[in-house]
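In: just the structure for this:
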Amino acid sequence: MEFNLADLFEGVAARVPDRTALACGDDRRTYAELDARATRLARHLAAAGVRPGDRVAQYLYNGPHYVEALLAALKIRAVPVNVNYRYVSGELRSLLADADPAALVHDAVFDARVAGAASAAPSLRCTVRVPDGYEEALAAAPDGPPLPARSGDDLYIIYTGGTTGMPKGVMWRQEDLFFAGHGGGDPGGEPAASPGQAVDRAAATEGVVMLPAAPLMHGAAQLAAFITFWAGGTLVLVPSFDAAEVLRAVERERVLTMNIVGDAMAAPLAEEIERGAYDLSSLLVVSSTGAILSGSVRERLERALPGRTVMDNYGSTETGLVAWGVAGSVPETGLRYRFEDDRITVLGAGLRPVAPGSGEVGTVARAGRVPLGYFNDPDKTAAVFVEVDGVRHTLTGDMATVEADGTVVLHGRGSVCVNTGGEKVYPEEVEAVLKGAPGVGDAVVVGVPDPRYGERVAAVVAAPDGAPPPAPEHLDAHVRARLAGYKAPRLYRIVPRVQRSPSGKADYRWARAAAAEGRGPAPFQPRKDAPP
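Out: The predicted structure follows:
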């Protein structure tokens, strides 16, 4: 056995075969059942010509089939590829052309999209249609020799959409992903010293029930799923995010830990708890990662869940889990993290560590166990994965300063930073303040061209469902009372709903188009004598 994800899962399944591994509505799988079904699918894929190193794409909603397809690919040393289930044919074609999978497992509801996009993947030779074709594939899968010996060097690809461009396939060695993304089998604790120790820990641990509210096609949910398995726990899924359905699942399955993605999930969950009657007594921890959790929304969730721990984690597909926020850390006053691991640093000019207390802005970087790069993209790989003093680092693109006591203060993504007259404005900070304004349900802040300042700050804002749109003058007053004048949006576009990815990340490309196209009422322009 190696630090290979299929090896480790099979080891856990052998030790706790009758323990419930997965629950999704009425569908349940023990570890033995999940392992056996994944093995049958693996044999079907191998018989169809899928070889080690080939990609196997999952174009699926959440459910047991997703997890089985993921494990099946790993069992035959193929590489799983996550596909955004909101993609239409054109977007699907683009991703399939990049990933060029040998096999595609897809929900039947996507038949038409698959038919229109499959020709973009010249290597595609096997499609499995869920549910009917899937069950037929398992029933007809041949018996055969033992599955191939595996390695910690086997690849795992997670496509990440980010906020500004087309998805990129992040390539991890599985051993590196186990330690960087799965916490070495014990997030926040001592990493496993051997594969056998990881399996022993899983067998000895009981009672962990985890629900990732994000879709499994999002990297954070996949990491949460494996972390659950390395605790010998039960993974609870809902087909797609719906606040009421998530809370019913927490109540029904006695969920201990729930993973969410920022405000886009926290706000509707808080609202549903406030108006519903749910038994959430089992829930102890709500953990957010992958998107900003603003202070106002966090406070609302904490009021709805008194006595629970709401954690704001920091990490990305390119780094894995990196850190937890310090007490009182909110974007309105600066997101603060303490990185106990010395492999996490902030690199400034010349890729040298910034001096604590200097005020120098640098980019957060991770050394050591980092991805190999982006699939089929050597240019982006060279820009993001760099060598510093002979050690490979991931440059996250998150801009930060280091305080005198070593606390790291995050300012936001450099790629979406607005440069207005030489002043840097980080959208996340302004978004967090806007979300605390009366009458605001969601907000995204972007830069739009300005003939004088190069860029001006613009906000795309939506009211809560059913509420009247907020007045731009009131929003401007709210922001200026809390932030420097140059950070205040110069125009507002009021829209029915802010567009986000299924994982809850802001779609800044859409927001720029929304602002530029003049959606909503005429923009509010502050008085001419207002400070820039």
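In: all contacts plus neighbour counts: C-alpha atoms, from now on.
Out: OK.
In: ok, the nearest residue to Pro212 once chain neighbours are set aside to Ala21 distance?
Out: Excluding its sequence neighbours, the residue lying closest to Pro212 (Cα to Cα, 6 or more residues apart in numbering) is Asn259, at 4.5 Å. Distance of Asn259 to Ala21, given as Cα to Cα, to the nearest Å: 17 Å.
In: sequence B follows; please return its structure for comparison with A:
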Amino acid sequence: MTSPYDLDLGKNPANHQPLTPLTYLERAAKVFPAHVAIVHGDARVTYAEFWRRSVKLASALSKRGIGKGDTVSVMLSNTPPMLEAHFGVPMVKAVLHSLNTRLDAAILAFQLDHAESKVLIVDREFSNVVREALTIAKAKPLVIDFDDPDYGDDAPYPKGNRVGSLDYQDFVASGDEGFSWSMPDDEWDAISLNYTSGTTGNPKGVVYHHRGAALMAYANTVHAGMGRHPVYLWTLPMFHCNGWCFPWTLAVTGGTHVCLRWVRAKAMYDAIADHGVTHLCGAPIVMSTLINAPAGDKRDFPQTVTFNTAAAPPPEAVLSGMADVGFAVTHLYGLTETYGPAVVNEWLADWDDLPKGERTAKKARQGVRYAALEGLSVRDPETMQPTPADGETIGEVMFRGNIVMKGYLKNEEATNAAFAGGWFHSGDLGVMHPDGYIQLKDRSKDIIISGGENISSIEVEDTLYKHPDVLSAAVVAKPDPKWGETPCAFVELRPGADTKAEDIIAWCRQHLARFKCPRYVTFVELPKTSTGKIQKFKLRELAKDV
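Out: Here you go, the predicted model:
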């Protein structure tokens, strides 16, 4: 039967527009034109200027033939060009691909090829590795160099030589500020591309759409408690899930981005005190850096700063230490495939009065779904039936909703497997508590989260097996007070081999990005099942005492 509400009440331009975060910046520029949008060193960029530069970037890209479905890759730090790219690139219906600045040349080359990059914007901090990647890659993008005037005299290393044929500032200047930028044809159109950490080989390209980015921006505003004109310090890399979508989020309420190239204690405390920072996001390593900073690096500030953290739940001592120096920690959970955090440990006031042990148990849970997520469940991946909400029965954590990825680029098989049964399969194992809060118990793919970076144990093991003296190897996560987790390798050597732990670590550093290399190597006979499978649960226990 046809409902009367469906008759003659169709969509039209007056009542239906595609959701996109681009309109948030347009509104902010009109409503708060003189408000400071970006702080970078001595530079102050208003919303009017932020909008103008984003439009000019879009225009410059358009003049070079960049349009719908083209990939614009960026190898940038948390600097103004990265923020401009989050708006300027999708303004021409192109797709923003943010490269992880910590990766090695081979993986960068793979991503440039897989994404079919047409343009590559490079910060000169990363010139050397990008130059090497371009010699490997088949893709031949237009390369544009960004020479940051606020690079700093205390830089850990000097800028590399230019790689490209154009300068970023000149490129933007070539654009027309009156350019007619484009809304997406459909809110389902791709807005960005982010690569996961590879497990058994090359990483998968996660595609976000305009709808998800727009809804995530609203959700972050709610769950981070952002009122009008928040001040956000960039410690989380913007290449991580598009900075958990916060580059788009701050435009909703006219917030200020405080850029930070290197995460250092004094620079963070100075920014918080001098600019009135109200929010930041980061991995456990950032909390550790703040808590353990030398007294001379710390600054007093009157405001309480909201610190959003993901990965493993912070220990009680860390939470107490953060509170002592002026931070309120919010624990989040999500994946690249969910635009970053899609689960929040929604803290109830009554829990503050619980005994310490019960309070700690509550804090160890990942939490409940974001407002923009329609479904969060723990299910049997074979039957797709929900597990009992008893806090004990382990199943796979699954997501459903508008802040779940569009799919994996050029990988139909992986996309279909991820969405089997009408839910996104996270690969994480957990339980559902009676009150609806989930808690992770293990990672089915043995991903190690170190300093906010995902490290595949399989990738590290593959490197270890290539060492001529290694007979067998297994890598597990070792709890680490600074990094959250760190890779710990257990190795069986071939008979007669005299290789030392430092030799194994040096080997890994030759073949892996430095953050992926194990910091601990132990030579043991690996525990195995009767079928020869390595028993990693035993190694995880051993790793705690290594």
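In: returning to that earlier point: got the contact list for the counterpart of the residue nearest to Pro212 of the first structure in the second structure?
Out: In the second structure, Asn259 of the first structure lines up with Cys281, judged by TM-score structural alignment. Residues near Cys281 of the second structure by Cα atoms under 8 Å, 6 or more residues apart in numbering: 233-236, 307-309.
In: buried residues in stretch 280-299 of the second structure, which are they?
Out: 280-291, 298-299 (16 or more other Cα atoms under 10 Å).
In: my error: substitute stretch 198-216 of the first structure in the last question.
Out: 198-203, 208-216.
In: what about it, start to end distance?
Out: From its first residue to its last, stretch 198-216 of the first structure covers 23 Å (Cα to Cα).
In: now do stretch 351-371 of the first structure
Out: Start and end residues of stretch 351-371 of the first structure are separated by 19 Å (Cα to Cα).
In: any buried residues in that stretch, and which?
Out: By neighbour count with 16+ other Cα under 10 Å, stretch 351-371 of the first structure contains the buried residues 351, 353-356, 360-367, 369-371.
In: can you check stretch 41-52 of the first structure too?
Out: Neighbour-count burial for stretch 41-52 of the first structure, with 16+ other Cα under 10 Å as criterion, is recorded at 41-46, 50-52.
In: what's the answer for stretch 177-195 of the second structure, then?
Out: Residues of stretch 177-195 of the second structure classed as buried: 177, 181, 183-184, 187-195 (neighbour count, 16+ other Cα under 10 Å).
In: would you turn the residues you listed into a markdown table with secondary structure and distance to Thr101 of the second structure?
Out: A markdown table is the format used below for these (DSSP: H, G, I helix; E, B strand; the rest coil; distance: Cα to Cα, whole Å):
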| residue | secondary structure | distance to Thr101 of the second structure |
| --- | --- | --- |
| Glu177 | coil | 30 |
| Trp181 | coil | 29 |
| Met183 | coil | 30 |
| Pro184 | coil | 28 |
| Glu187 | coil | 29 |
| Trp188 | coil | 28 |
| Asp189 | coil | 26 |
| Ala190 | strand | 22 |
| Ile191 | strand | 20 |
| Ser192 | strand | 17 |
| Leu193 | strand | 15 |
| Asn194 | strand | 13 |
| Tyr195 | strand | 12 |
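In: dump these into a markdown table; add distance to Trp248 of the second structure as well.
Out: Formatted as a markdown table, those follow (distance: Cα to Cα, whole Å):
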| residue | distance to Trp248 of the second structure |
| --- | --- |
| Glu177 | 20 |
| Trp181 | 17 |
| Met183 | 15 |
| Pro184 | 16 |
| Glu187 | 15 |
| Trp188 | 17 |
| Asp189 | 16 |
| Ala190 | 15 |
| Ile191 | 12 |
| Ser192 | 12 |
| Leu193 | 15 |
| Asn194 | 16 |
| Tyr195 | 19 |
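In: those residues: which two are farthest apart?
Out: Glu177 and Tyr195 (32.1 Å; Cα to Cα).
In: ok, Val445 of the first structure to Glu299 of the first structure distance?
Out: The separation that Val445 of the first structure has from Glu299 of the first structure, given Cα to Cα, amounts to 22 Å.
In: and Ile158 of the first structure, how far from Ala141 of the first structure?
Out: In terms of Cα to Cα, Ile158 of the first structure sits 27 Å off from Ala141 of the first structure.
In: my error: substitute Gly412 of the first structure in the last question.
Out: Taken as Cα to Cα, the span from Gly412 of the first structure to Ala141 of the first structure is 49 Å.
In: Asp242 of the first structure: which of the buried residues of stretch 351-371 of the first structure is nearest?
Out: For these, the nearest to Asp242 of the first structure is Pro371 (32.4 Å; Cα to Cα).
In: how about that closest one, what's its partner in the second structure?
Out: Aligning on TM-score structural alignment places Pro371 of the first structure opposite Met405 in the second structure.
In: same check, this time on Val81 of the first structure
Out: Match for Val81 of the first structure (TM-score structural alignment): His97.
In: gap between its match and Leu409 of the second structure?
Out: 12 Å.
In: of these two, who's got more company?
Out: Per other Cα atoms under 10 Å, whichever of His97 of the second structure and Leu409 has more neighbours is His97, with 30 against 17.
In: quick revisit: lining up the contacts of Cys281 of the second structure with the first structure, which overlap?
Out: Contacts conserved in the first structure for those, using both residues aligned by TM-score structural alignment, their matches' Cα atoms under 8 Å: 233-236, 307-309.
In: wait, what's in contact with the most centrally placed residue in the second structure?
Out: By Cα atoms, centre = their mean, the second structure has its centre lying nearest to His240, at 2.3 Å. Residues counted as contacts of His240 of the second structure (Cα under 8 Å, 6+ apart) are 100, 194, 336, 340.
In: in space, what's closest to the last one - neighbours in sequence excluded?
Out: For Gly340 of the second structure, the nearest residue in space outside its immediate sequence neighbours is Trp244; the separation is 4.7 Å by Cα to Cα, 6+ apart.
In: is the one you found in contact with Thr338, as I believe?
Out: No - counting by Cα atoms under 8 Å, Trp244 of the second structure does not reach Thr338; the two are 9.3 Å apart.
In: what's the span of stretch 250-267 of the second structure, first residue to last?
Out: Using Cα to Cα, first and last residues of stretch 250-267 of the second structure are 21 Å apart.
In: now do that stretch: which range of the first structure does it align onto?
Out: Counting by TM-score structural alignment, stretch 250-267 of the second structure pairs with residues 228-245 of the first structure.
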